[in-house]
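Q: give me a 3D structure for the following:
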Amino acid sequence: MGLLHETKAPGGAWSLLAAGLAEFFCTAAFLFIATGTVTSGCHTADTARQSGATDQELETVEPGACFLGSTNLLNIAMAFGLSIFVLVYAAASFSGGHLNPAITIAMFLTSRVSLVRAAVYIICQLAGAIVGSALVRAADPNGFKAALGAANRLNTWANVGTGLGVELILTAIFVFIVFAAVDKKRGAHSAHMPVLAPLAIGIVVFLCHLVAVPIDGCSVNPARSFGTAVVARTWAHHWIFWVGPIVGGAAAGLLYEALAYRAPLFGGPVEEQGREPGTSPAGPQEYTV
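A: Predicted coordinates:
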């Protein structure tokens, strides 16, 4: 099937619309829950004091004073990991549950989604991220201001090389785990794995945030960074949160493709297996969570 054609996809235009809406809604929900945890955490007594609010009133603190630091690190990491777990599970039957342009691009480069579907997914993910972040600002304007919307930015001690390297490496690990978790061929050899795929994805997101929140707030998802940047109007070093995840994710996806479909476990080279992208009920992609 050509990567530019959607007409052969099961369900046609309706399948694509439903998938795009699922990506939009679940990405918006992800931003609201995950970044909302950051902004609401700014109201806790210890974090408020560290932000310069002597009486837990955040109205007068400097924007961004409540950084995604170590005080609430475990809460933040759990919010990101668990929200991805449940929302990937919710979106899986519609779109495959990408919720992340880095994953969508990796899926496109390995012929799991068409160019048209990849473009629709990314547009919906970015739009959903903006809406989710805007809802956080509407619900908690003082916490949003104190945390600068939980926007990704380098901590004072971190440099560009550190941020870019961490985002690239963590996204590569993340995307490799995603590919392994949702691989049907792999699932044929371990039938219980597809059931655990959303959990595995949520756990790796949790682990990534434990590592990178104190460095740059942890992105591994350009939509997450873009949505908060648009609403908070902060663009410092924003390119890091596109280049790192996309390069790392693409490299991991291509590596998985090269390794998995040349491994004896999977029956040899891909051309000998009759693999055809577009056989999934979710549309023109072979694998879905």
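
Q: CA only for contacts and neighbour counts going forward, please
A: Fine.

Q: strands of the stretch 1-150 of the chain, start to end?
A: Along the stretch 1-150 of the chain, counting by DSSP state E, counting those that start in this stretch, no stretch forms strands.

Q: which residues in the protein form helices?
A: All helices of the chain, identified by DSSP state H, fall at 12-41, 45-50, 73-95, 101-109, 115-139, 141-147, 160-182, 184-189, 193-216, 222-232, 240-260.

Q: for the ones you listed, give me CSV that also has mean neighbour count and distance to residue 288.
A: What follows is the helices of the chain, written out as CSV (neighbours: other C-alpha atoms under 10 Å; distance: least, C-alpha to C-alpha, whole Å):
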stretch, mean neighbour count, distance to residue 288
helix 12-41, 23, 12
helix 45-50, 17, 40
helix 73-95, 22, 6
helix 101-109, 25, 10
helix 115-139, 23, 14
helix 141-147, 25, 34
helix 160-182, 22, 6
helix 184-189, 15, 8
helix 193-216, 22, 9
helix 222-232, 25, 20
helix 240-260, 22, 14
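
Q: and residue 244, how far is that from residue 96?
A: For residue 244, the distance to residue 96 (C-alpha to C-alpha, to the nearest Å) stands at 23 Å.

Q: that older thread, so for residue 4, which of the helices of the chain sits nearest?
A: Checking the helices of the chain against residue 4 by C-alpha to C-alpha gives helix 115-139 as the closest, at 5.4 Å.

Q: hmm, who's touching that closest one?
A: Residues from elsewhere that reach helix 115-139 (C-alpha atoms under 8 Å, 6 or more residues apart in numbering): 3-6, 16, 19-21, 23-32, 35-36, 39, 99-101, 104-105, 108, 143-145, 149, 223-224, 226-228, 230-231, 284.

Q: here is the second sequence; please produce its structure so I can put it next to the first one:
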Amino acid sequence: MPFRNIAVGRPEEATHPDALKAALAEFISTLIFVFAGEGSGMAFNKLTDNGSTTPAGLVAAALAHAFGLFVAVSVGANISGGHVNPAVTFGAFVGGNITLLRGILYWIAQLLGSTVACLLLKFATNGLTTSAFSLSSGVGVWNAFVLEIVMTFGLVYTVYATAIDPKRGSVGIIAPIAIGFIVGANILAGGAFDGASMNPAVSFGPALVSWTWENHWVYWAGPLIGGGIAGLVYEFFFISHTTHEQLPSTDY
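A: Next comes the predicted model:
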């Protein structure tokens, strides 16, 4: 059972140099990702005079997020594992692949990275608004909640299969590409409905800087539940605990 591998961690882990380096890597990776993803949305709004979302705009957002996440995961993989997402960190925690204390450090770093990215965008664009995630017309809160659960399940399941599973073999080489692709694909699937966050940090930064909190809980609860379910399902059904040793956090 994955529950037996869950660990709080030792207090000194919170100040250990390796943990702090990993947190810094998460901060930088999340900053890179949010700056590219949120920036692409702001650029589209400027080019269209804040017009409604078009198919071309949705494809552009999907590509920007896919490329940005591919880079963000790649540059952080050897240091922190390149989570770049509190839901991924939570999924790794419930599967016993990261301690609670290190996970909290990652969360803080990810939220700070997203916030700093949005502040930099606001400054660099001379005060343009960072758009908070919101529901499209006709989409209910519970519709978006389920959508976020399903999309984040697919994301974290992909992370487990390509980056965490000790049997991943050569598939691990393409992990950043696969993770970027699933996010891009999910944005094409759900972007027109609720923005397709799948990442509480990505939602938090724009909401904080623009101070827009309507239905914000959806973008936390949905991804965390989806990520947690994916972690439990993959650990329980596909990773053999008779031969599996817990992965060091630096391996993912």
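
Q: how about the helices of the first structure, which one is nearest residue 275 of the first structure?
A: It's helix 184-189; of those, that one is closest to residue 275 of the first structure (C-alpha to C-alpha) at 9.9 Å.

Q: distance from the chain centre to the closest one, please.
A: 24 Å (C-alpha atoms, centre = their mean, to the nearest Å).

Q: which helices and strands sit right next to it?
A: Using 3 or more C-alpha pairs under 8 Å, 6 or more residues apart in numbering; DSSP states H and E as the contact definition, the elements that helix 184-189 of the first structure packs against are helix 193-216.

Q: residue in the first structure matching residue 158 of the second structure?
A: Using TM-score structural alignment, the partner of residue 158 of the second structure in the first structure is residue 177.

Q: whichever residue in the first structure pairs up with residue 88 of the second structure: what's it in contact with?
A: Using TM-score structural alignment as the criterion, the counterpart of residue 88 of the second structure in the first structure is residue 103. Listed by C-alpha under 8 Å, 6+ apart, the contact partners of residue 103 of the first structure are 175, 249, 250.

Q: try it again with 10 Å
A: Shown in contact with residue 103 of the first structure (C-alpha atoms under 10 Å, 6 or more residues apart in numbering): 97, 109, 118, 122, 171-172, 174-176, 178-179, 220-222, 245-246, 249-250, 252-253.

Q: go on, residue 21 of the second structure?
A: By C-alpha under 10 Å, 6+ apart, the contact set of residue 21 of the second structure is 15, 27, 79, 80.

Q: please report how far the nearest residue to the last one once chain neighbours are set aside lies from residue 79 of the second structure.
A: Right, residue 80 of the second structure. Nearest non-adjacent residue to residue 80 of the second structure, counting by C-alpha to C-alpha, 6 or more residues apart in numbering: residue 22, 4.4 Å away. From residue 22 of the second structure across to residue 79 of the second structure, the span is 5 Å (C-alpha to C-alpha).

Q: please apply the same query to residue 44 of the second structure.
A: Counting by C-alpha to C-alpha, the gap from residue 44 of the second structure to residue 79 of the second structure is 33 Å.

Q: and residue 243 of the second structure, how many neighbours?
A: 8 (other C-alpha atoms under 10 Å).

Q: residue 275 of the first structure now?
A: Neighbours of residue 275 of the first structure (other C-alpha under 10 Å): 11.

Q: aligned to it, what sits in the second structure?
A: By TM-score structural alignment, residue 275 of the first structure lines up with residue 245.

Q: repeat for residue 229 of the first structure
A: In the second structure, residue 229 of the first structure lines up with residue 207, judged by TM-score structural alignment.

Q: same question, residue 125 of the first structure
A: Match for residue 125 of the first structure (TM-score structural alignment): residue 110.

Q: with residue 242 of the first structure instead?
A: So, by TM-score structural alignment, residue 242 of the first structure is matched to residue 220.

Q: for that match, list the residues it contacts.
A: Listed by C-alpha under 10 Å, 6+ apart, the contact partners of residue 220 of the second structure are 86, 87, 145, 148, 149, 197, 198, 199, 200, 201, 203, 204.

Q: distance check, it against residue 186 of the second structure.
A: Distance of residue 220 of the second structure to residue 186 of the second structure, computed by C-alpha to C-alpha: 17 Å.

Q: then residue 79 of the second structure?
A: Distance from residue 79 of the second structure to residue 186 of the second structure, by C-alpha to C-alpha: 27 Å.

Q: now do residue 104 of the second structure
A: According to C-alpha to C-alpha, residue 104 of the second structure and residue 186 of the second structure sit 26 Å apart.

Q: same deal with residue 111 of the second structure?
A: According to C-alpha to C-alpha, residue 111 of the second structure and residue 186 of the second structure sit 22 Å apart.

Q: cool, and residue 43 of the second structure?
A: From residue 43 of the second structure to residue 186 of the second structure the distance is 21 Å (C-alpha to C-alpha).

Q: then residue 47 of the second structure?
A: Counting by C-alpha to C-alpha, the gap from residue 47 of the second structure to residue 186 of the second structure is 24 Å.

Q: same check on residue 238 of the second structure?
A: To residue 186 of the second structure, residue 238 of the second structure is 24 Å away according to C-alpha to C-alpha.

Q: then residue 54 of the second structure?
A: From residue 54 of the second structure over to residue 186 of the second structure the distance is 16 Å, taken as C-alpha to C-alpha.

Q: can you check residue 232 of the second structure too?
A: According to C-alpha to C-alpha, residue 232 of the second structure and residue 186 of the second structure sit 21 Å apart.

Q: for residue 35 of the second structure, which non-adjacent residue is closest in space?
A: residue 117 (5.1 Å).

Q: next: residue 181 of the first structure.
A: Using C-alpha to C-alpha, 6+ apart, the closest residue to residue 181 of the first structure is residue 197 (4.7 Å).
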